[in-house]
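J.: dropping a prediction and its sequence here:
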Amino acid sequence: MRYIFVTGGVVSSLGKGVASASLGALLRARGYKVTAVKIDPYINIDAGTMRPYEHGEVFVTASGAETDLDIGNYERFLDLDIPVGSNITTGQVYLEVIRRERAGDYLSQTVQVIPHVTDEIKRRIRAAGENAGAEIVLIEVGGTVGDIESLPFLEAIRQFRFDEGDDKVLYLHLTLVPYLGTSNEFKTKPTQHSVATLRSVGISPDIVMVRSKEKLPSDITRKIALFTSVRENRVFSSYDVNHVYEVPLALEEQGLGKAVEDLLGLERTHPNLGVWQNAVRVIKHPQREVTIAIAGKYTAMPDAYLSMLESLTHAGIANDARVNIKWINAEELREGDLEEQLGDADGILVPGGFGIRGIEGKIRAAEYARTRLTPYLGICLGMQIAVIEYARHVAGIEGANSGEFDEYAPHKVIDLMPEQLEMDGMGGTMRLGDWPMQLKAGSTIAALYGIPQGGTVRERHRHRFEVNPAYTAQLQAAGLEISGVTPGVAGRGAGLVESIEIPGHPFFVALQAHPEFKSRPMRPSPPFAGFVAAALAGKEGGRAVASPVNADAVEANAAQGNAEA
């Protein structure tokens, strides 16, 4: 295996994840087996208990790991499922070292950061590459060079070149070149200091990638090369673009792929970048456009809904359309404001989330979509919201609510899953990862997945509450269609409710799962693609016909679901 380590300097949130994912896309386009690892220097075991406003979304892998959102970028750009163990945190590393010390694995030794902690870090990086069967492993080190918490990880990656050899290891450093409008010049001093700090821990970068507002002029590139001792043709400009899917093309145009081939001794190969070229074409020059209202509570932090936003972009690409987002703060959505806030939306989406804040506003959004025949897509909590609204206003179940919001509600149509009652602690204890969904023949969602006759597909989950089976018969009698269930759940009758829809509505579909986690630019999520198609049809005065947007991908998903159900 070859290893590419990506570090960052000057400031956080420069875009190391997108840079790493873009480089991975260029290598994948050359036919290499690539995987990616994200190192997070925080002491949390995983990202599952973090606040979305501070950290962004929690991305869930197929194996059920709750990870940093950059893992989602890797999956979307590389078009693969990142295997277990690819999000390494300080908490995981120290927990394992302490466990081994207590078990006597280090008898007679003084356990120290070097070599015990650094050896565990290196073991985890190698294991992630082996689990993926990768030829090239991309490793992003979170934080910035100079952070105290990053030092053990930087020492570990420094040792990699000593362990593996020069031709097996590459260091890429991402830094910032600010532009001062008052003096009309790019300032390279932060980059010089950042590289000097990296060298102080024993790592000399092979490639310097610079974040800037605009593409750097050649004289600035030469200056950076001179002061960082990196060849000029290995200094790359990661300048601002309209959408992240332009980044791989911009970096390939500058020669990043060829530089990596040379540094790692890889064969020169012409990449196939058709997927990215088509995505950028649609994003820049769409044939149509549509407006989707998102009624959520983390609207001030869009990264909390990153995968969902990307899925809408993918759906737009599939429909040759630009998807405009209208953010609706569910906490402020009042009865008298519905028409003003939602009336110009072509579709309404209620995303997942936790806690009682904004719940009544989300219920109003679902009711508006149902009664105004506006296309609706509910994701996880968005499905539970739709069930509560339908129970209250159609099925006549007065006081219907979720046990999450009101444990004394007279009718908990949404309640805690029985197995959750036995759980101890909060981290990693939800229903997580890939689970099968048995889709009802003739339903809208079955048609979206390309199996109108019914069948099983798999989607990722992250929840503790579900539709209470004690109320499903009453809801169905009132006209709500349960179009998907979890098959084969012992002692649970028809199984957990996985999806619902309203017959006769132009498009009213909601899922307990998070299909956004499996959506890719080249393989958009069927529910999202169908939702955007329905919104476009409603805007244009027609009605969408539920059909899969990528038959091969849908068939593969269905085959996997049937095999593993």
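T.: Arrived safely. Residues are numbered from 1 along each chain as shown.

J.: contacts and neighbour counts: CA atoms only from here.
T.: Noted.

J.: end-to-end on stretch 140-147?
T.: For stretch 140-147, the first-to-last residue distance is 15 Å (CA to CA, to the nearest Å).

J.: list the buried residues in that stretch.
T.: Of the residues in stretch 140-147, 140-146 count as buried by neighbour count, 16 or more other CA atoms under 10 Å.

J.: show me the helices in the stretch 401-550 of the chain, by range?
T.: Taking DSSP state H, counting those that start in this stretch as the criterion, the stretch 401-550 of the chain carries its helices at 444-448, 472-477, 526-539.

J.: quick one: closest of those helices to K258.
T.: The closest of these to K258 is helix 526-539. By CA to CA, the value is 35.3 Å.

J.: and that closest one, what does it pack onto?
T.: strand 288-296, helix 306-318, strand 347-350, strand 376-379, helix 444-448 (3 or more CA pairs under 8 Å, 6 or more residues apart in numbering; DSSP states H and E).

J.: centre of the chain to the next helix or strand after it, how far?
T.: Later in the chain than helix 526-539, the nearest helix or strand by DSSP states H and E is helix 551-564. Centre-to-centre, helix 551-564 and its host chain are 21 Å apart (CA atoms, centre = their mean, to the nearest Å).

J.: what's the angle from helix 551-564 to helix 526-539?
T.: Put simply, helix 551-564 runs at 140 degrees to helix 526-539, going by axes from the mean of the first three to the mean of the last three CA atoms, to 10 degrees.

J.: pull out the buried residues from helix 551-564.
T.: Quick answer for helix 551-564 (16+ other CA under 10 Å): 551, 553-555, 557-559, 561-562.

J.: now the nearest residue to E149 once chain neighbours are set aside: how far from H270?
T.: Of all residues not flanking E149 in the chain, P41 sits nearest, at 5.7 Å (CA to CA, 6 or more residues apart in numbering). Noted for P41: a distance of 36 Å to H270, by CA to CA.

J.: another structure for you, compare them:
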Amino acid sequence: ISSDIQSSNKTAISAYIASLLDFNKIKIHYLKLNPALSVQLGLLAPQAVGEAFITFDGGQLDKDVGILERSLSYPLSKKSCLTLGQAIDTINVSEANSKDCCFEFLSMDDHLVQYIVNHIKSFSEESEDIMVIEIGGSITELGGQAFCKAVSKLEPRSCHHIFVGDNKQNFFNSINSADLDLFIQFDDQQRQRGMHIEDLILTQINQLISKQLKVKMAQVNLEHTCLHSPFNQKFTKQIQVAIVGRYIQNPAAYMSILDALYTAAQFNQISISLKFIQSLYLNENNVDENLKDVDAIIIPGGFGQCGLEGKITAIKYARTKKIPMLGICLGFQLTIIEFARNVCGMTGANTTEIDPNCEYPVIDKLHEIICGLTGECAQSQKKFQEISYNKYFGMNLGDCVINPIKGTIAAECFNEDKKERHWHSYAVNMKFWQKLAEKGLIAAVWDQTNNIVVGVEIKDHPFFVAYQFHPEFKSDYGQPRKIFEQFVTTAHNLLDKKSKNTNKQ
């Protein structure tokens, strides 16, 4: 699936095909070929490229992989995205580590293209019959052309191909079409005639399933689609949710959170209006002006020092005004800091990521916290972290087991699947936990070894929760996550109760 222009149509089409096949119990592989020269997508600026999506096995991938995974009933692996930079980097590293180099120099046509081909073929070792390959960006770019050459090298005798092009002219010229079964064309004229994407490809999917998989079409349901627009539906029940973050100029930086939020609202027939608040400029003097009309607040993840104090101000406002709040990753760490400062009297409490010499380092490097544990706790934790630390350079990355505590909101929402996506190298400094707990901070979720707190709540508040992990990365367009459902329904119930009290007066 490719295009001669940069557009989001390709991902929408990929998600449609994958979702339709999944709905009919046909499992697929997905591969996003990204022409970027970047190697570590998790280090890119979210305000520029959007979020990095974390897979169950620790991959930091293109956000489009998240869209595909939310369209499916099963997770995708870290093999599901390959950038041009990663391919080049792997080839260069292989050459540098080779003791017996069998070629004089590396070339794009031979070694780079062949590496891409081998990466695609590596999926064939698994049992799935269909693979959806999306070539990102534009195929008029050099990176796109390299991917097109790799795709054209796939042996037509070993697999059947369907190429989907958005504006076919340059796409047709870029790929040798001699052995292709089908071409599907989406151009401006067809869009102007009001033709829907699903109408165009239903016949082709029909042919694919019946011809290649030998499945009777009477047994296949073609009505399912993930391309409808449920998020645009309006309901009588409405709430306003504030996203207090650093990257609000690009909502794609919080794509998984927004999708999880909208899905939960949709299933509960609640309309959501979003209010993006730049944490850089939020302070005690203007917090009431910015947040007084919102019904709920989300403090998302992020990196660096910019805007942290604004987020802490928003967390304090949510806690004291009893506004439903959900903190995620960095939002969790800042919730710990806010509580330590304003409830426990630990003036100057901070994270060592920002202030290594602070008086109360309530958030510290994960590695330092593990080294500070003693006895059996230390042995179990260090054994658990050893592989993760060596593999991910001191980070908890990917699916990790969590232990929700009975009687908490977390136990209601995470008890079915006790694995959650993590992406962090800092954690709660357990040396200070006793003081936090004595003042009312509840340990709602512990890590796999029950040594480090990864989720907190407080009493006497309708919904004040924060988690070190990312529940949004395991969200699903077809079934909302309970934590987001409780978040939106609690916000609406409080608003409804407030409205009724106002009417009585």
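T.: Received the coordinates, thanks. In this text, all values refer to a predicted model and were calculated from it rather than measured experimentally.

J.: circling back: which ones among the buried residues of stretch 140-147 of the first structure map onto strands?
T.: Cross-referencing those against strands under DSSP state E gives 140-141.

J.: out of the buried residues of stretch 140-147 of the first structure, who's nearest G31 of the first structure?
T.: Of all those, E140 has the smallest distance to G31 of the first structure: 21.3 Å, by CA to CA.

J.: tell me the counterpart of the closest one in the second structure.
T.: Taking TM-score structural alignment, the alignment pairs E140 of the first structure with E134 from the second structure.

J.: residues contacting its match?
T.: 1-2, 10-11, 14, 30-33 (CA atoms under 8 Å, 6 or more residues apart in numbering).

J.: between the residues you listed, which is nearest Q278 of the second structure?
T.: T11 (28.9 Å).

J.: show me what that closest one lines up with in the first structure.
T.: T11 of the second structure maps onto G17 in the first structure, by TM-score structural alignment.

J.: figure out the helix or strand that that match lives in.
T.: Per DSSP H and E: helix 16-28 holds G17 of the first structure.

J.: okay, whatever helix or strand comes next after that helix sits on what stretch of the second structure?
T.: Toward the C-terminus, helix 16-28 of the first structure is succeeded by strand 34-40 as the next helix or strand (DSSP H and E). The alignment of strand 34-40 of the first structure onto the second structure (TM-score structural alignment) spans residues 28-34.

J.: how far does the matching stretch sit from its chain's centre?
T.: 16 Å.

J.: quick one: that stretch to the first structure mean distance?
T.: Averaged over the aligned pairs, stretch 28-34 of the second structure sits 1.1 Å from the first structure after superposition, using mean CA distance after the TM-score superposition for the first structure.

J.: also stretch 331-342 of the second structure?
T.: Averaged out, stretch 331-342 of the second structure is 0.9 Å away (mean CA distance after the TM-score superposition for the first structure).

J.: the first structure: matching residues for stretch 352-363 of the second structure?
T.: Stretch 352-363 of the second structure corresponds to residues 403-414 in the first structure, going by TM-score structural alignment.

J.: OK, contacts around L432 of the first structure?
T.: 60, 63-65, 460-463.

J.: turn these into JSON lines, including distance to I4 of the first structure.
T.: Formatted as JSON lines, the contacts of L432 of the first structure follow (distance: CA to CA, whole Å):
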{"residue": "V60", "distance to I4 of the first structure": "24"}
{"residue": "S63", "distance to I4 of the first structure": "24"}
{"residue": "G64", "distance to I4 of the first structure": "26"}
{"residue": "A65", "distance to I4 of the first structure": "23"}
{"residue": "R460", "distance to I4 of the first structure": "29"}
{"residue": "H461", "distance to I4 of the first structure": "31"}
{"residue": "R462", "distance to I4 of the first structure": "31"}
{"residue": "H463", "distance to I4 of the first structure": "35"}
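
J.: which of those residues fall within strands?
T.: 60, 460-463.

J.: quick one: which of these is nearest to N319 of the first structure?
T.: R460 (23.9 Å).

J.: the closest one pairs with which position in the second structure?
T.: Checking with TM-score structural alignment, R460 of the first structure has R421 as its match.

J.: circling back: quick one: which of the contacts of L432 of the first structure is nearest A535 of the first structure?
T.: Nearest member of those to A535 of the first structure, counting by CA to CA, is R460, at 24.5 Å.

J.: now do the same contact list for the closest one.
T.: Residues in contact with R460 of the first structure (CA under 8 Å, 6+ apart) are 60-62, 64, 432-435, 513-515, 517-518.

J.: go on, A15 of the second structure?
T.: Here A15 of the second structure is in contact with 67-68, 71, 226-227 (criterion: CA under 8 Å, 6+ apart).

J.: please point out which of those residues the first structure shares.
T.: Shared with the first structure under both residues aligned by TM-score structural alignment, their matches' CA atoms under 8 Å, the contacts from the contacts of A15 of the second structure are 67-68, 71.
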